[in-house]
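[1] can't give you the sequence, but here's the structure:
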């Protein structure tokens, strides 16, 4: 979700009156300058070649994005959302995992506060992504950082961070990031629209309410590659089942938080043994 990314991007901004090496169009230019100057947010210009380069590099990842978006669209319709509401949720949230969580809780009749909290919890990884990218984007002004935080996804983060680490051109890097995220956003909306249309015409006898859980299983199983990930899944699943009697569907929120705690403890134990 955009809120999670923007929090870290904004929090990592430089103070407006701190002296620092000159930050121009690139960090290499800053190294060449020996005179400290006042560090101010940079209003960078758009680079069209870098924008399309980012879109081109992220294109192979669309193979996995399209089916996921279709499932989200179908799930929203089968959960009782109107087509307009389903599309609005997709355009504003732009987060597959959070949208699936929201659809599941919406179908279960959970209150809005619980849905919002659950989506924020599952999107906490974006804060870590933003914190990792913030040092490279500090000179940008708030408008650029707000825009980039909105299009921050797992796929955009993976490719863009690698470019940041090998290139000093801030203008090109920001445009590359925007190109990657913009293409992902457009394709995601088209896939969601396809799912919304499919959800309206597919007969109810097809039992499409199972599509979203099956999609979650397909995403989850490849992630269970070590003991810590298995521990996280086991603790979260047991907690959700054991706390099912909690009001307001809070069992899912508590299960997610306990799973995160188990992962932190598991990582520390594994680190000490290693």
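    Cool, got the structure. Since we're looking at a predicted model, the values are computed, not measured.
[2] rest of the way, CA atoms for contacts and neighbours
    Fine.
[3] return the residues in contact with the nearest residue to residue 79 once chain neighbours are set aside.
    What sits nearest to residue 79 in space, not counting adjacent residues and going by C-alpha to C-alpha, 6 or more residues apart in numbering, is residue 107, at 4.5 Å. Contact analysis of residue 107 by C-alpha atoms under 8 Å, 6 or more residues apart in numbering lists 78, 79, 80.
[4] my hunch is that the last one is in a strand, does that hold up?
    If I follow you right, that is residue 80. No. Looking at residue 80 with DSSP: H, G, I helix; E, B strand; the rest coil, it is coil, so not inside a strand.
[5] once you drop chain neighbours, what's closest to it?
    Closest to residue 80 by C-alpha to C-alpha, 6+ apart is residue 107, at 7.0 Å.
[6] against that first model, consider the following:
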């Protein structure tokens, strides 16, 4: 048990530190857009989704409609539904006391730890997942708190380029998963298409590029499986 706890903490530690700029940005941006310190902290405590939080803060500051807010954040967070489906077979037979917390902690970072064929199998591996996910949740809220404090006393932190941390973390999570040609092609198609959609200012470019990438990967994988 102690070994699983220690390994969960140590394995997630690099990502806990890497997310610091992102948490600072979320906390400070909320304060600078009129959120109270309590509201900003509760967003990280209850929502626990960095990209969705950043977009939601911006939309709420611009007084966007509730429908726009809900649809936009749903689209951004829809990948978590895919994460849940991906590990469903590993978790379907587990009691709710395990499934509930792991579902809440299932961020991009924890999902990156879920590819091993024995992930979530046995009590020790479940403890490992909970410790890893829980430590990331704690780190996220600590960095958000620091961002809230910084947002009240320092100038606009968005000018420091902290948002690059978002791209850097996702690159670090994706690259180890590129293990075959279909996955590589899916990444390339998504990356190239989103750049194109950005140049033409296509409003739903992110969704379209993701669908194109997934479709490419699915078709290539299907052909590979048949051969």
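    All right, it came through fine. These numbers were taken from a predicted model, which means no experiment stands behind them.
[7] where does the TM-score land?
    In this superposition the chains share a TM-score of 0.77, using TM-score structural alignment, normalised by the length of structure 2; 210 aligned residues with a C-alpha RMSD of 3.1 Å.
[8] follow-up on the earlier one: translate the residue nearest to residue 80 of structure 1 into the numbering of structure 2.
    If you follow residue 107 of structure 1 across to structure 2 using TM-score structural alignment, you land on residue 61.
[9] residue 175 of structure 1 too?
    Checking TM-score structural alignment: residue 175 of structure 1 goes with residue 127.
[10] in which helix or strand does that match reside?
    Using DSSP states H and E, residue 127 of structure 2 sits within helix 123-153.
[11] now for that helix, which elements pack on it?
    Using 3 or more C-alpha pairs under 8 Å, 6 or more residues apart in numbering; DSSP states H and E, the elements in contact with helix 123-153 of structure 2 are helix 2-18, helix 20-32, helix 37-46, helix 96-105, helix 108-111.
[12] can you do 6 Å?
    Judged by 3 or more C-alpha pairs under 6 Å, 6 or more residues apart in numbering; DSSP states H and E, helix 123-153 of structure 2 is in contact with helix 2-18, helix 20-32.
[13] including mean neighbour count and distance to residue 116 of structure 2, could these go into JSON lines?
    Formatted as JSON lines, those follow (neighbours: other C-alpha atoms under 10 Å; distance: least, C-alpha to C-alpha, whole Å):
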{"stretch": "helix 2-18", "mean neighbour count": "16", "distance to residue 116 of structure 2": "14"}
{"stretch": "helix 20-32", "mean neighbour count": "25", "distance to residue 116 of structure 2": "27"}
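[14] and of those helices, who's closest to residue 83 of structure 2?
    Closest approach to residue 83 of structure 2 among these is made by helix 2-18 (18.0 Å; C-alpha to C-alpha).
[15] helices or strands next to that closest one in the packing?
    Helices and strands touching helix 2-18 of structure 2, as assessed by 3+ C-alpha pairs under 6 Å, 6+ apart, comprise helix 123-153.
[16] the helix it packs on to helix 20-32, inter-axis angle?
    Computed by axes from the mean of the first three to the mean of the last three C-alpha atoms, to 10 degrees, the angle separating helix 123-153 of structure 2 from helix 20-32 equals 50 degrees.
[17] buried set for helix 123-153 of structure 2?
    Within helix 123-153 of structure 2, the residues that count as buried by 16 or more other C-alpha atoms under 10 Å are 125-137, 139-151.
[18] find the centremost residue of structure 2, please.
    Central residue of structure 2 (C-alpha atoms, centre = their mean): residue 108, 3.9 Å from the mean position.
[19] counterpart of that residue in structure 1?
    Aligned counterpart of residue 108 of structure 2 in structure 1: residue 154 (TM-score structural alignment).
[20] separation between its match and residue 58 of structure 1?
    Distance from residue 154 of structure 1 to residue 58 of structure 1, counting by C-alpha to C-alpha, to the nearest Å: 11 Å.
[21] for residue 161 of structure 1, same thing?
    Relative to residue 58 of structure 1, and taking C-alpha to C-alpha, residue 161 of structure 1 is found at 13 Å.
[22] and for residue 211 of structure 1?
    Counting by C-alpha to C-alpha, the gap from residue 211 of structure 1 to residue 58 of structure 1 is 26 Å.
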